[in-house]
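Colleague: Sequence first, predicted coordinates after that:
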Amino acid sequence: MNNKKNKKAEEEFKPLEITSPRTAAAPGPTVGDSCCSADGRPKQAGAEGQEEAEEEAKSSYVPTAISLFLLLAGILLDYLDVPWFTGYVRLLVYGIAYLLVGWRVVWHAIKSMRGSFFNEFFLMSMATLGAFYIGEYAEGVAVMLFYVIGEHFQEAAVLRSRRSIKALIDNRPDEVDLITERGITTVKAKEVQVGSVIQIKAGEKVALDGELLSDRSSFNTAALTGESKPDTKKKGETVLAGMINLDRVIELKVTAAYENSALSKILRLVEEAGSRKAKTQQFITRFAKVYTPIVFFLAVGLTFIPYFFVEAYDFNQWLYRALIFLVISCPCALVISIPLGYFGGIGAASRNGLLFKGSNFLDLMTQVDTVVMDKTGTLTEGVFKVQQVKTTLPDKSWFLAAVAAIESQSTHPIAQAIVAAATTQKYTATNVEELSGHGLKGEVDGRQLLVGNARLLDKYHIPYDPSLKDIVETIVLVAVDGAYAGYITIADKIKEDAPLAVKRMRELGVKKLVMLSGDKDSIVQQVAKELQLDEAYGGLLPQDKVSKVEKLKAKGNTVAFVGDGINDAPVITLADVGMAMGGLGSDAAIETADVVIQTDHPAKIATAIRIGKKTRQIVWQNITLAFAVKAIVLILGAWGVATMWEAVFADVGVAFLAILNAVRIQRMKFD
């Protein structure tokens, strides 16, 4: 049903692996998998894995620093032409400098020979050992040293991305105050069982998901939604890990274990997102597997073919050119910077309240030309509110309060909206009777009230203006003491940023905006007209929404669907990009959608498109830079103009520039 992603048939997520050969313990993959993913073992997710990776990276800096010192010392001694710095002494100094940084790379080149040995480890080993063979010790060490330094920069960029994401959405306290029969005890958050009650003081961050047992409190939800406006929670409502309690000491009943909280799931999604490759990454993977052996055999040819055409053939001279050719051919800049670019895009998205489940969806967002949206909860608040109160009575406040007194006996959402709108003194309703399909009748303040639809007033033969039936919004008619007394309209309010969302999507090239809803068609058309959408359909069941999206896709459109929950799951799955609003409170939305909008703001749809476009732009900048520089230096190397130092720049230097270009996306603003 969904050829572009087949996401339900994919394997379970694997953590993003951008690691170096220094951490390897098993045969590594080929260059197409990742320039630096040599270990084949998943990195730990979470704080412990992060700390382990950082310590591992720091410990690897020491041999690199020593190697650099020995290289510089050797170059200085060569320059000064020190008499004793020759023969085996010179080889020993440069040899130690080489082994400090290169032994793991050489070891992995040897192990990779069991499979496809045309990878960056093999190329770097051949080039640098060849340099030693012809006596160019300093250049051989320099190539390997700068290759490893490039990896250090790449590791630092990845760790920085992970730290920024974790700092943004996961700095939960490790300990909580657990309420027991013997009083309050401080325990590890990971040890707290579901159903336990914890206490949270004002100013403290919530460590676990739970149900609020206290009457009310306000929370800063910026870590989860990016919104600075406090959110007031009432007794019985859900409070999520990561929120900050602002008001008073409160009590929470824990509803999810530490590792199963909504925030933990979000963190895992961000950690795992990189395992789904974009088409650009897949192309580079395939390209590298063909490109690498070709340039290797070209280098072999460059060494031996001139023997048949050059009169003064010098084997070492042509071998040196071939070694330069090999160093330049290593596609590290591509296979490092491209996944890092997409990971940067995922990080930038998380900073803007968006969760991408894979880099492939960043690519797909750039192709979206049709956005289909649900109405309730996506473009509208999803909460009924009183819009108008019209009455023929002189006291409007009494009118609304009296109607609210009657409606307080009902649990219907419309009744609850009217009760919520009554801010004046409440009256007590008596003799309230529900008339099925019509409304309610009862007494308030000694007066008889009828509250319901037009059929209710028709039943009691109470005249009213027939034009009231043409009002689009849900309308509640009211009669007092047998006479028409007014009406109240209730509607689902359009979200404040919905018009902005439509404007931004138009600016980004979205050709068609469609709204699908199960609500009354007249209401749907009114909302669509107000937001200036292209098409709108009301009164739809879930299967009807699927049918509409299938027709749009059949016309060749790339469709993104935005819904707000499990009812939209079928069409979210069908769309090229499924997006869920309100994913924080819905496991179903997180599981089904490709992109989760944490803030519930439809304007984030445009933000997702913008981040996808910028990520793709940076990735192609890196590809162009790498190919252009490599092509120039390859030609110069083949003609003997470029030395090993230019080769180092063409490989490691370009990789470094590409890394810097990739990570800058996280500092950009998209709203």
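Modeller: Perfect, thanks for sending it.

Colleague: okay, CA-based contacts and neighbour counts for the rest of this
Modeller: OK.

Colleague: measure I250 to L263 for me?
Modeller: Distance, I250 to L263, using CA to CA, to the nearest Å: 20 Å.

Colleague: between the two, which one's more packed in?
Modeller: L263 (24 against 17; other CA atoms under 10 Å).

Colleague: Can you give me the buried ones in whatever helix or strand that one lives in?
Modeller: Using DSSP states H and E, L263 sits within helix 262-272. For helix 262-272, a neighbour-count test (16 or more other CA atoms under 10 Å) marks A262, L263, S264, I266, L267, R268, L269, V270, E271, E272 as buried.

Colleague: Now the fourth one. Nearest residue, chain neighbours left out?
Modeller: Spelled out, it's I266. Spatially, and ignoring its direct neighbours in sequence, I266 is nearest to L355 (7.6 Å; CA to CA, 6 or more residues apart in numbering).

Colleague: try the third one
Modeller: Leaving aside its sequence neighbours, S264 sits nearest to Y258 (CA to CA, 6+ apart; 7.4 Å).

Colleague: Can you report how many residues lie near that neighbour?
Modeller: 22.

Colleague: and here's the other structure:
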Amino acid sequence: MSENVTDEACCDSCGSCSPQKTSESSSYLTEYWAPILSGLLLLGGLSIEHLLQAGWFSGPAKLIWYLVAYMPVGLPVLQQGLKNALNGSLFTEFFLMGIATVGAFFIGEYAEGVAVMLFYSVGELFQQRAVQKARANIRSLLDVRPETAHLLRDGQVTTVHPKSISVGEQIRVRPGERVPLDGELISEGGGFDTSALTGESTPRYFSEGETVLSGMVNQNQVVELEVTKSYENSSISRILQLVEDASSRKAETELFIRRFAKIYTPAVVGLAALLVALPAIFVTPYVFDEWLYRGLVFLVISCPCALMISIPLGYFGGIGASSKNGILVKGSNFLDALTSVKTVVFDKTGTLTEGRYSVQDIDFISNNQDQMISLLNAVETSSTHPVAKAITEHIGKETILQPKVTDQQELPGFGVKAIADGKPVIIGSEKLMRRENIDLNGHAKNGRSDRSVVYFAVDGKHAGTITLSDRLKADAADAIKQLKKLGVERTIMLSGDRKSIADEVGKDIGIDEVFGDLLPDEKANKLDKIKQRYPGVTAYAGDGINDAPVLALSDVGIAMGAMGSDVAIETADVVIQTDQPSKIATSIRISKATRTIVWQNIGLALGVKALVLLLGAAGMATLWEAVFADVGVTLLAVLNAVRIQKMDFD
């Protein structure tokens, strides 16, 4: 019955769907005993009445038989209708069905009264199953939290529940197992299947020191992690919570339908009463039973269940489809807003670029290249600066010589100085070279403005030049093209980097407008001006702590979730788990498909109901057609709503 439909699918406005949840462990036989018994008794009564034409089956005997057939399916509905009425919700589907079927008994249409309630009950059970299946599908996509973890403590491995493990402790993950908690990889490296979080089928390799997220599957070898987040705060737990919370944030369409139902249901009840009473003034001869029957048909058709169930389920299905594609939408209102996005504003570093330096070229001045590589590697290995890490990763572990490094000094904003094998080594910016009186011999920075240049000197002489850049994400340019195809009118980039660097990146991927040299508060001011200048919904995509104010200010805030800051992820309305900017276009495609399905359901429900209401008022529709207009259309709308989870949006 409707009282077993889940909360998200309930009709808040009319109270017609009580949030009492059927136990998952209940068997089909237990759940369907009432309609099965009523169905058998109804078939038995029809057979006795029309096939056997038994003389005794009339009067009180016939009434009692059909009352017994009615009670298993009718009594729960009448009880719920009375309960809702006492709580102030009179005009519910329970009230409508109760009045219609009791009225059918009143005019002697016993079989039709039982049949209406029976088909209504069966329809509600199938509808409930569809809703539960949709929710189960979404949870199965996401709830991949392991129930066990292998804890390393005092040299021993103990299998425990992940909840009992604290931040800072170490765990071991075997090949084929899911990572139970977020952690920093302390093993040399390993490959992981990230599809549970990102929707991507291609495995990803993580190196020592990188963060591995819960829900990923270890593919190659035994690895060890140092836990960085508790079970409750792990990535997969937060994803599940976000999806669960999303259903509480309603889209405008949902809110409108709910407001509409508050007026619609009592209005139709009033019209049904007028349909019964007014003909007494204008129609001769007036047959009360005939017009009462038409009024009862009118009541059955008027149930707004198809709208109340299928529309929230349509949005919930859209949220599930997004999750399947590695996109977390925090509410159906944000899913709705994505359909109207006209301007997409991007952060640069970590959003359109990978957010980490990579070496493009090392130009050695000295002929003794092997020695220079060894000295460079030895000094940079001890540094924690991102540039130093990029240089050591580029050089790799091929150096044979291992110079001894002493007196190393980090010079913030300039570079690093050290003594390696007794030789002074300086690595850093052109400013540092000038400060240390190093002659660059005409090798000062030139070429593309989006490249960074680092110089190194040995024994007071320029020894080489290193060119680095922050690489564009592989799908950055394609993301801009896809957004244009989807109707986004303009793309804008706001960056804290130098204007020259931001311009080069924007030119490479086709951004319409670029603004550089912006501080966090200047980004927020710039976005505010953009919203005032351009009509329509404005979305902002970013990943850093400094993006949080802009994410909050935008109409739709989109955070890069894999590498993004916790503050950005919490502030955002949409989280891209894959860190791929092209997923923004995917989220818009899903939102447009969701809205299409929602409006299809609205059109189907209102169209069929309007037609059968007219036929019922004219006496051309029976209670059987009325049942189809209510239960049948509801089932069709539910099936239409859940199909979005089967669509391919890539």
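Modeller: Yep, that arrived. Predicted model only: the values in this text are computed from it and were never measured.

Colleague: TM-score of the superposition?
Modeller: Once superposed, the chains reach a TM-score of 0.91 (TM-score structural alignment, normalised by the length of structure 2), with 642 aligned residues with a CA RMSD of 2.9 Å.

Colleague: The residue nearest to S264 of structure 1 contacts K190, correct?
Modeller: Yes. Counting by CA atoms under 8 Å, Y258 of structure 1 does reach K190; the two are 5.3 Å apart.

Colleague: rewinding a little: any idea what the residue nearest to I266 of structure 1 aligns with in structure 2?
Modeller: By TM-score structural alignment, L355 of structure 1 lines up with L328 in structure 2.

Colleague: Report the contact partners of its match.
Modeller: Going by CA atoms under 8 Å, 6 or more residues apart in numbering, L328 of structure 2 touches I239, L242, V243, I319, S322, V574, V575, I576, Q577.

Colleague: for it, helix, strand, or coil?
Modeller: The three-state label given to L328 of structure 2 by DSSP: H, G, I helix; E, B strand; the rest coil is strand.

Colleague: State the helix or strand in which the nearest residue to M1 of structure 2 once chain neighbours are set aside lies.
Modeller: Of all residues not flanking M1 of structure 2 in the chain, E124 sits nearest, at 5.2 Å (CA to CA, 6+ apart). Assessed by DSSP H and E, E124 of structure 2 sits inside helix 110-142.

Colleague: Take the buried residues of helix 262-272 of structure 1 and write them to CSV, including distance to D231 of structure 1.
Modeller: Below are those laid out as CSV (distance: CA to CA, whole Å):
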residue, distance to D231 of structure 1
A262, 17
L263, 17
S264, 21
I266, 20
L267, 22
R268, 25
L269, 25
V270, 25
E271, 28
E272, 30
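
Colleague: Burial check on the nearest residue to T423 of structure 1 once chain neighbours are set aside, number of neighbours?
Modeller: Closest residue in space to T423 of structure 1, ignoring its immediate chain neighbours: A401 at 7.7 Å, by CA to CA, 6+ apart. For A401 of structure 1, the number of neighbouring residues by other CA under 10 Å comes to 22.

Colleague: wait, A401 of structure 1 sits on A420?
Modeller: No. Using CA under 8 Å, A401 of structure 1 is not in contact with A420, being 10.2 Å away.

Colleague: Distance to Q532 of structure 2 for the contacts of L328 of structure 2 - can I get that in TSV?
Modeller: Shown next, in TSV, are these (distance: CA to CA, whole Å):
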residue	distance to Q532 of structure 2
I239	33
L242	31
V243	32
I319	30
S322	30
V574	22
V575	25
I576	27
Q577	30
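
Colleague: between those residues, which is closest to V287 of structure 2?
Modeller: For the contacts of L328 of structure 2, the residue nearest V287 of structure 2 by CA to CA is I319; the value is 52.4 Å.

Colleague: Aligned to that closest one, what sits in structure 1?
Modeller: So I319 of structure 2 corresponds to I346, using TM-score structural alignment.

Colleague: so that match, which of the three states?
Modeller: Three-state call for I346 of structure 1 (three-state DSSP): helix.

Colleague: before we move on, what about D361 of structure 2?
Modeller: At D361 of structure 2 the chain is in strand, as set by three-state DSSP.

Colleague: mind checking what it lines up with in structure 1?
Modeller: D361 of structure 2 maps onto Q388 in structure 1, by TM-score structural alignment.

Colleague: pretty sure that match is touching G486, no?
Modeller: No. Counting by CA under 8 Å, Q388 of structure 1 stays clear of G486, with 10.5 Å between them.

Colleague: Which one of these two is surrounded by more residues?
Modeller: Neighbour count, other CA under 10 Å: between Q388 of structure 1 and G486, G486 has more, with 20 against 13.

Colleague: Skip the chain neighbours and tell me the closest residue to the more buried one.
Modeller: Of all residues not flanking G486 of structure 1 in the chain, T391 sits nearest, at 3.9 Å (CA to CA, 6+ apart).

Colleague: from memory that neighbour sits against F399, does it?
Modeller: Yes. In this structure, T391 of structure 1 is within contact of F399 by CA under 8 Å, at 7.3 Å.

Colleague: the helices in the stretch 51-200 of structure 2, which residues?
Modeller: Ranges of helices in the stretch 51-200 of structure 2, per DSSP state H, counting those that start in this stretch, are 59-86, 93-106, 110-142, 195-198.

Colleague: Where in structure 1 does the second one align, residue-wise?
Modeller: Structural correspondence for helix 93-106 of structure 2: residues 120-133 of structure 1, per TM-score structural alignment.

Colleague: got it, and stretch 518-532 of structure 2?
Modeller: Going by TM-score structural alignment: stretch 518-532 of structure 2 matches residues 540-554.

Colleague: Where does G301 of structure 1 sit, in terms of helix or strand?
Modeller: Going by DSSP H and E, G301 of structure 1 is in helix 279-304.

Colleague: For that helix, grab the matching residue range in structure 2.
Modeller: Going by TM-score structural alignment: helix 279-304 of structure 1 matches residues 252-277.

Colleague: how much does the matching stretch stray from structure 1?
Modeller: Taken over the aligned residues, the distance from stretch 252-277 of structure 2 to structure 1 averages 0.8 Å (mean CA distance after the TM-score superposition for structure 1).
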